[in-house]
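1. Just a sequence and a predicted model for now, questions to come.
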Amino acid sequence: MSGWTRFGKTCQAEGLKLTKTSGGNYPRHATFGEVMTSGVHEWEVHFTSAASANGNRCMYIGVSPEGLDVEKGGHYKAGAFYIRTDDATLHGAGLEDGEQTRVGYNAIGAVVERVFQAGDRIGVKLNLDDGSLQYSKNGEPTGWGFLAGTIKGPVVGAVEMLCIGQALTLLPKATVLA
């Protein structure tokens, strides 16, 4: 997998690690990898750090059409499909505010507010042959994702970061981190 291919002036890439370094608490879009049009694609993103000032963990991980504005966010309204890292809400093209699906619940049905935390690996399995996208946490399937028939290529891997200090590191394959 190639590294970060597009990101704005508020982010800095060091190898496979991307950090939001400036710009206030506004979402900023970044993409990685080659354009995907068909087949099954898998990758992981290491949740490297939360925001430096307030520990905010809200970031978005998934796929988007190529060429969206990297100086903006909220691209789930423009063809992107994401999972939100703090509460596992699914955000996808065609969904209006309030229609997003919150999937992070515990055994008694209460919302889980700390779904992904620093140190976790967020896995993505994109199947463009059937149009589905599924997520995993630390190598274990979560059952969260977008159903077959939802996503059409071409797309690229994408994230949105919200706060200064947030960092994600690309992991091309399932990788055990010490």
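-> Looks like it arrived, so ask away. Numbers count the residues shown, from 1 in each chain.
2. going forward, measure contacts between C-alpha atoms and count neighbours the same way
-> OK.
3. Could you tell me whether residue 123 really is in a helix?
-> No - according to DSSP: H, G, I helix; E, B strand; the rest coil, residue 123 belongs to no helix; its state is strand.
4. Nearest residue to it in space, ignoring adjacent ones along the chain?
-> Nearest-residue entry for residue 123: residue 44, 4.2 Å, with adjacent residues in sequence omitted and distances by Cα to Cα, 6 or more residues apart in numbering.
5. Likewise for residue 45?
-> Closest to residue 45 by Cα to Cα, 6+ apart is residue 170, at 4.7 Å.
6. what about that neighbour, how many residues close to it?
-> 23 (other Cα atoms under 10 Å).
7. how would you label it: helix, strand or coil?
-> Going by three-state DSSP: residue 170 is strand.
8. returning to what we had before: go ahead and list the helix or strand containing the residue nearest to residue 123.
-> For residue 44, the host element (DSSP states H and E) is strand 40-49.
9. which helices and strands sit right next to whichever helix or strand comes after that strand?
-> Next in sequence after strand 40-49, counting helices and strands by DSSP H and E, comes strand 59-64. Applying 3 or more Cα pairs under 8 Å, 6 or more residues apart in numbering; DSSP states H and E, one finds that strand 59-64 makes contact with strand 81-84, strand 155-161.
10. hold the first one in mind and look at this next one:
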Amino acid sequence: RRTIAPLFFDTLCVFDRCGVHQRLFLAKRSIESLRGTDPAGWRIRDHGSPLYFFFPGTIVLLEPDHVQIAQVWPVAPGRTIVTGATLIPETPATDKARAHWDKNVQIFWTTLAEDFALMESKQSTLDAGANAELVFGRFEHSAAWFHEAVDAGLAAAAAGRARAHGA
């Protein structure tokens, strides 16, 4: 909430999916400046964040001038490793350029840390077992689709193991 949230509208997003993979677009408040202008001049990455989720755990964020990639690796219940990379158009040749990219990387990881803290808080309440079921809200398409893909993948793996063992 402290880093990039003020740049974006709350719960204004477009979602779609291709099989188990997903794409979403988070609109920045600056998108309103495009109203009444020629669409031929629009650069969508300047006014929002296109994100691609490649199942099961790769996230690609397209920024106006670079790309951020994060990979999520679950290693145990309650424990996940996150790795990442930043793709930039050229190797920084000056200290100023290095500082620019270092700042972008820091903003990315700080934002993820904020998101992870929120998710960890939610997960800890789920782990308490007070609720028998979880209902996704109208803005949670992506989470529901992810869980559908996980369930389908686990069912397919179980069916494959059963066939391999003659069941």
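-> On my side now, so go ahead. All of these numbers come straight from a predicted model, not from anything done at the bench.
11. TM between them?
-> With the length set by TM-score structural alignment, normalised by the length of structure 2, the two chains reach a TM-score of 0.28; 79 aligned residues with a Cα RMSD of 5.0 Å.
12. Could you pull out the buried residues of the helix or strand where residue 100 of structure 2 lies?
-> In this assignment (DSSP H and E), residue 100 of structure 2 forms part of helix 95-127. Residues of helix 95-127 of structure 2 classed as buried by neighbour count (16 or more other Cα atoms under 10 Å): 101, 104, 105, 108, 111.
13. For the residue lying closest to the third one once chain neighbours are set aside, the count of nearby residues, please.
-> Spelled out, it's residue 105 of structure 2. Excluding its sequence neighbours, the residue lying closest to residue 105 of structure 2 (Cα to Cα, 6+ apart) is residue 86, at 7.1 Å. Using other Cα under 10 Å, the number of residues around residue 86 of structure 2 comes to 16.
14. Touching, residue 86 of structure 2 and residue 68? I think so.
-> Yes - between residue 86 of structure 2 and residue 68 there is a contact under Cα atoms under 8 Å: 4.6 Å.
15. quick one, strands of structure 2?
-> Taking DSSP state E as the criterion, structure 2 carries its strands at 8-18, 21-28, 48-54, 58-62, 67-76, 79-87.
16. could you redo the ones you listed as JSON lines and give each row distance to residue 118 of structure 2?
-> Listed next are the strands of structure 2 as JSON lines, based on distance: least, Cα to Cα, whole Å:
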{"stretch": "strand 8-18", "distance to residue 118 of structure 2": "15"}
{"stretch": "strand 21-28", "distance to residue 118 of structure 2": "18"}
{"stretch": "strand 48-54", "distance to residue 118 of structure 2": "19"}
{"stretch": "strand 58-62", "distance to residue 118 of structure 2": "18"}
{"stretch": "strand 67-76", "distance to residue 118 of structure 2": "16"}
{"stretch": "strand 79-87", "distance to residue 118 of structure 2": "15"}
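17. Show me the one of those strands that comes nearest residue 116 of structure 2.
-> strand 79-87 (10.4 Å; Cα to Cα).
18. Check which residues of the closest one are buried.
-> Using 16+ other Cα under 10 Å as the test for burial, strand 79-87 of structure 2 gives residue 86.
19. what's the spacing between the nearest residue to residue 34 of structure 1 once chain neighbours are set aside and residue 169 of structure 1?
-> Distances taken as Cα to Cα, 6+ apart place residue 156 nearest to residue 34 of structure 1, at 6.4 Å, with adjacent residues excluded. Using Cα to Cα, to the nearest Å, residue 156 of structure 1 is found at 16 Å from residue 169 of structure 1.
20. Kindly report the same for residue 122 of structure 1.
-> With distances taken as Cα to Cα, residue 122 of structure 1 is found 10 Å from residue 169 of structure 1.
21. cool, residue 84 of structure 1 as well?
-> Counting by Cα to Cα - residue 84 of structure 1 and residue 169 of structure 1 are separated by 16 Å.
22. and what of residue 33 of structure 1?
-> Separation of residue 33 of structure 1 from residue 169 of structure 1 (Cα to Cα): 13 Å.
23. now residue 63 of structure 1
-> Residue 63 of structure 1 is 16 Å from residue 169 of structure 1, by Cα to Cα.
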